[in-house]
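[1] just coords:
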């Protein structure tokens, strides 16, 4: 108990020193994150797949949901985007029939309370503009070491997006239509666990996450884990934080509805291919 107390005192002193250091100049930083999301195998109706085909598809699915992202940030702004890599000839590029699994560049501005995302979906370019999503963080009495930084735990609860493509292949309840429709359409609550370090006093983080008294180094939320693997502070060359500008402008709710409808459409197509589904086989 005493060691934990002294550790917190030490971190607080380091934080004060860090804040004084960062206050001397308009500092910048960059953090690299590895993101892993587990996704369910899509249901292709009555289509038969060999074990070899299933294995190849699972490997492709894994590659689509294991990504490396880079967060470039300053005092008030950040841009979070996937690290550019050359695709292998067998990677399949896009996901299921044009469903792009990669998130576009996400710009966050703490001062203006704004988030802007450059997102492509089924060949169409969207510019999602909205207010920053807000979570009510609960500070927990736990800490751990992540690299050279002492990180503290915080938790929050958020509603899952109805347009979450990681559940594309998941089963839906069919019996008791009215009751189960409500269950299927009801947003699921997700526990979010974050680990942040006051030693880098910016309230930024990966993806949608922000609002803690220090850079968020790790996130666990439902099927996704995001972990910081590298941090660069005050580089010799400034990182350019460009605000996304291309695409059809929509709100986050409007974009979620577009994705949700497409997912439902693809589920229905799969269902109609089953015996007795009412469609062509």
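    Done, it's in. These figures come from a predicted structure and were not determined experimentally.
[2] all contacts plus neighbour counts: C-alpha atoms, from now on.
    Will do.
[3] and residue 257, that's in a helix?
    Yes: Residue 257: assigned to a helix according to DSSP: H, G, I helix; E, B strand; the rest coil.
[4] all helices for the stretch 1-150 of the chain, in order.
    In the stretch 1-150 of the chain, the helices defined using DSSP state H, counting those that start in this stretch lie at 2-23, 51-64.
[5] now find how far off-centre the first one is within its chain.
    This points to helix 2-23. 29 Å (CA atoms, centre = their mean, to the nearest Å).
[6] swap in stretch 197-205?
    18 Å.
[7] quick one: end-to-end distance for it.
    Start-to-end span of stretch 197-205 (CA to CA, to the nearest Å) is 11 Å.
[8] how about stretch 227-243?
    By CA to CA, one end of stretch 227-243 lies 25 Å from the other end.
[9] next, the buried residues of that stretch.
    Residues 227-228, 231, 241, 243 are the ones in stretch 227-243 that count as buried (16 or more other CA atoms under 10 Å).
[10] list the contacts of it.
    27-35, 72-73, 77-79, 107, 116, 147, 217-219 (CA atoms under 8 Å, 6 or more residues apart in numbering).
[11] using neighbour counts, trim the residues you listed to the buried set.
    28-35, 72-73, 77-79, 107, 116, 217-219.
[12] isn't residue 157 right up against residue 192?
    Yes: in this structure, residue 157 is within contact of residue 192 by CA atoms under 8 Å, at 5.8 Å.
[13] more crowded one of those two?
    residue 192 (19 against 15; other CA atoms under 10 Å).
[14] comparison target below:
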């Protein structure tokens, strides 16, 4: 009798789970609005060293008196047909442009990711030059945790990873959006990344709104302008250009290739 009750209970639970899965709504097309937040005070405190402290520290102190601590930037991510297109939105006003040449505090990339072929095309602005980086989607060894967080109306699960060997990244993704993409060139989780943080670089991206609307292939078209390179070639070019920049070279190189 006990075996019969257990068998009946298991059948009921299996049926309930199947019905839940059938009734659950999954989002496959739409446009996500993101806000990038940069802790300007922390970012620029890092570039002050003994070689530039005499002139840069007073400038930084003056900057803090008139400028907000956090810089906010907008972007969108269109998704559909297992493709994504990340597009930065140009800010209306730059305000005080001191320090804004640092690529970490701007938005230099328009990124199309094709998750069918696992390839990406990244139009990257590097000072006065524009590169078109064509390569495979960057492989990230994510470690998924049990921590969850609500973002833009979706329950998201946390995942952690290291990129570029030493840069710690925290992502929050939802499997309610089936396209496994994310902002910039971050992807590879079992759902859409709605929250992303690079703590030691003092920058985050969080979705503020998800618009579930039809998105056709034309709206997901890859950028076309720029000098064609792959990721390795771009890194070699930038390393050569910045070889005499001292401590600043590592900061700028990391920001451009993240």
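    Great, that's in hand. All values derive from a computational prediction rather than experimental measurement.
[15] switch the helices of the stretch 1-150 of the first structure over to CSV; also include distance to residue 84 of the first structure.
    Formatted as CSV, those follow (distance: least, CA to CA, whole Å):
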stretch, distance to residue 84 of the first structure
helix 2-23, 30
helix 51-64, 13
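[16] same list (those) but as TSV, adding mean neighbour count and distance to residue 211 of the first structure.
    Listed next are the helices of the stretch 1-150 of the first structure as TSV, based on neighbours: other CA atoms under 10 Å; distance: least, CA to CA, whole Å:
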stretch	mean neighbour count	distance to residue 211 of the first structure
helix 2-23	13	17
helix 51-64	14	28
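[17] between those helices, which gets nearest to residue 85 of the first structure?
    helix 51-64 (11.9 Å; CA to CA).
[18] distance from the chain centre to the closest one, please.
    22 Å.
[19] in which helix or strand does the closest residue to residue 104 of the second structure other than its chain neighbours reside?
    In this structure, residue 104 of the second structure finds its nearest non-sequential neighbour in residue 255, 5.1 Å apart by CA to CA, 6 or more residues apart in numbering. For residue 255 of the second structure, the host element (DSSP states H and E) is helix 248-257.
[20] that helix - contacts with which helices or strands?
    helix 231-241 (3 or more CA pairs under 8 Å, 6 or more residues apart in numbering; DSSP states H and E).
[21] whereabouts in the first structure does the helix it packs on align?
    Alignment of helix 231-241 of the second structure against the first structure: residues 252-262, by TM-score structural alignment.
[22] now do stretch 180-192 of the second structure
    The aligned range for stretch 180-192 of the second structure is 203-215, by TM-score structural alignment.
[23] quick one: contacts of the matching stretch?
    33, 71, 73, 78, 80, 106, 132-135, 137, 196-202, 216-217, 226.
[24] return the subset of those lying in strands.
    33, 71, 73, 78, 80, 106, 196-197, 216-217, 226 (DSSP state E).
[25] what two of these are the furthest from one another?
    106 and 197 (21.7 Å).
[26] compare neighbour counts for those two and give me the winner.
    residue 197 (26 against 22).
[27] so the counterpart of residue 243 of the first structure in the second structure, which of the three states?
    If you follow residue 243 of the first structure across to the second structure using TM-score structural alignment, you land on residue 222. Under three-state DSSP, residue 222 of the second structure falls in the coil class.
[28] now residue 222 of the second structure: how far from residue 111 of the second structure?
    7 Å.
[29] give me the common contacts of these two.
    By CA under 8 Å, 6+ apart, the residues touching both residue 222 of the second structure and residue 111 are 85, 121.
[30] so what's residue 66 of the first structure closest to, chain neighbours aside?
    residue 36 (4.5 Å).
[31] which residues does the one you found contact?
    So residue 36 of the first structure contacts 65-67, 224-226 (CA under 8 Å, 6+ apart).
[32] geometric centre of the first structure: which residue is closest?
    Nearest residue to the geometric centre of the first structure (CA atoms, centre = their mean): residue 207, 4.7 Å.
[33] ok, now how distant is that residue from residue 35 of the first structure?
    Counting by CA to CA - residue 207 of the first structure and residue 35 of the first structure are separated by 10 Å.
[34] now the common contact residues for the two.
    Counting by CA under 8 Å, 6+ apart, nothing touches both residue 207 of the first structure and residue 35.
[35] still on that earlier bit, can I get the ones in strands among the contacts of stretch 203-215 of the first structure in a markdown table with distance to residue 264 of the first structure?
    Below are those laid out as a markdown table (distance: CA to CA, whole Å):
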| residue | distance to residue 264 of the first structure |
| --- | --- |
| 33 | 31 |
| 71 | 33 |
| 73 | 37 |
| 78 | 33 |
| 80 | 29 |
| 106 | 26 |
| 196 | 37 |
| 197 | 40 |
| 216 | 34 |
| 217 | 35 |
| 226 | 28 |
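[36] and which of those residues is nearest to residue 40 of the first structure?
    The closest of these, once distances to residue 40 of the first structure are taken by CA to CA, is residue 226, at 18.6 Å.
[37] aligned partner of that closest one in the second structure?
    Match for residue 226 of the first structure (TM-score structural alignment): residue 205.
[38] what of residue 125 of the first structure?
    Counting by TM-score structural alignment, the partner of residue 125 of the first structure is residue 130.
[39] for that match, what are its contacts?
    Contacts of residue 130 of the second structure by CA under 8 Å, 6+ apart are 123-124, 225-227.
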